[in-house]
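Chemist: sequence below, structure please.
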Amino acid sequence: MSSESKVNFGATARLRKWPSLGNQRREDRDTYLVLEGTLDQCITAFMDKPQATRHLYEIHTSPQPPLVTAILSPEHVVELSRLREFL
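Modeler: This is a model prediction of the structure:
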């Protein structure tokens, strides 16, 4: 893995949740804060959520191109979790 593709899992991050109705995102509402900590802590908290509700969560952090965007989708978080385990 090259140095420019390393991820700083100690970066500040926030786990946010979409309000939901019937397990569906309420896109007409704003997300709310669940956890503020490191990217590592937010990934761990996200992965602890039931898989059936993970689509309601996203992680906000400082971008770390090319692997980390400002808002991480549930699919992206799962991939970063796999990467973290690999490293």
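Chemist: CA atoms for contacts and neighbours, from now on please.
Modeler: Noted.
Chemist: and Phe9, how far is that from Ser73?
Modeler: 16 Å (C-alpha to C-alpha, to the nearest Å).
Chemist: just the strands in this structure please.
Modeler: 12-17, 20-21, 24-25, 32-38, 57-61, 71-72 (DSSP state E).
Chemist: I'd like those strands as TSV, with mean neighbour count and distance to Lys49 appended.
Modeler: Below are the strands of the chain laid out as TSV (neighbours: other C-alpha atoms under 10 Å; distance: least, C-alpha to C-alpha, whole Å):
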stretch	mean neighbour count	distance to Lys49
strand 12-17	21	11
strand 20-21	11	15
strand 24-25	14	15
strand 32-38	15	12
strand 57-61	22	9
strand 71-72	18	16
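Chemist: one more to line up against the first:
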Amino acid sequence: MTAAASKVNFDAPATLHKWPSLGNRRRQDRNAYLVLEATLDKCITALMEKPEPTRHLYEIHTAPQPPLVTETLSPDHIVELSRLREFL
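Modeler: As a prediction, this is how the structure comes out:
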């Protein structure tokens, strides 16, 4: 996994999106809106600065980098990438 992990480009362009919510739940009848347009690294940092109970309302969009980075990253995936980034 280290070889694959070292291939993650944290400088790749990415966008952080937030889903509108009601009662801390995603509103499926609404579209997610843009919060930040920056690098994957900065988007991960921005999400990790959000309170943990609200992170499920966010997602990051970026160019896929198989096998670890998909086009749309869920909060759980982002937390794992954040740990990986710190490890490297």
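Chemist: TM value for the aligned chains?
Modeler: Once superposed, the chains reach a TM-score of 0.96 (TM-score structural alignment, normalised by the length of the first structure), with 86 aligned residues with a C-alpha RMSD of 0.8 Å.
Chemist: let me have the strands of the first structure in JSON lines, extended by distance to Phe86 of the first structure.
Modeler: Compiled in JSON lines, those are given as follows (distance: least, C-alpha to C-alpha, whole Å):
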{"stretch": "strand 12-17", "distance to Phe86 of the first structure": "21"}
{"stretch": "strand 20-21", "distance to Phe86 of the first structure": "33"}
{"stretch": "strand 24-25", "distance to Phe86 of the first structure": "31"}
{"stretch": "strand 32-38", "distance to Phe86 of the first structure": "19"}
{"stretch": "strand 57-61", "distance to Phe86 of the first structure": "20"}
{"stretch": "strand 71-72", "distance to Phe86 of the first structure": "19"}
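Chemist: so which of those strands is nearest Glu79 of the first structure?
Modeler: Of all the strands of the first structure, strand 71-72 sits nearest to Glu79 of the first structure, with 10.2 Å by C-alpha to C-alpha.
Chemist: wait, Asp40 of the first structure sits on Phe9?
Modeler: Yes: under the criterion of C-alpha atoms under 8 Å, Asp40 of the first structure makes contact with Phe9 at 4.9 Å.
Chemist: between these two, who's got more neighbours?
Modeler: Neighbour tally, Asp40 of the first structure and Phe9, criterion other C-alpha atoms under 10 Å: the higher count belongs to Asp40, 18 against 15.
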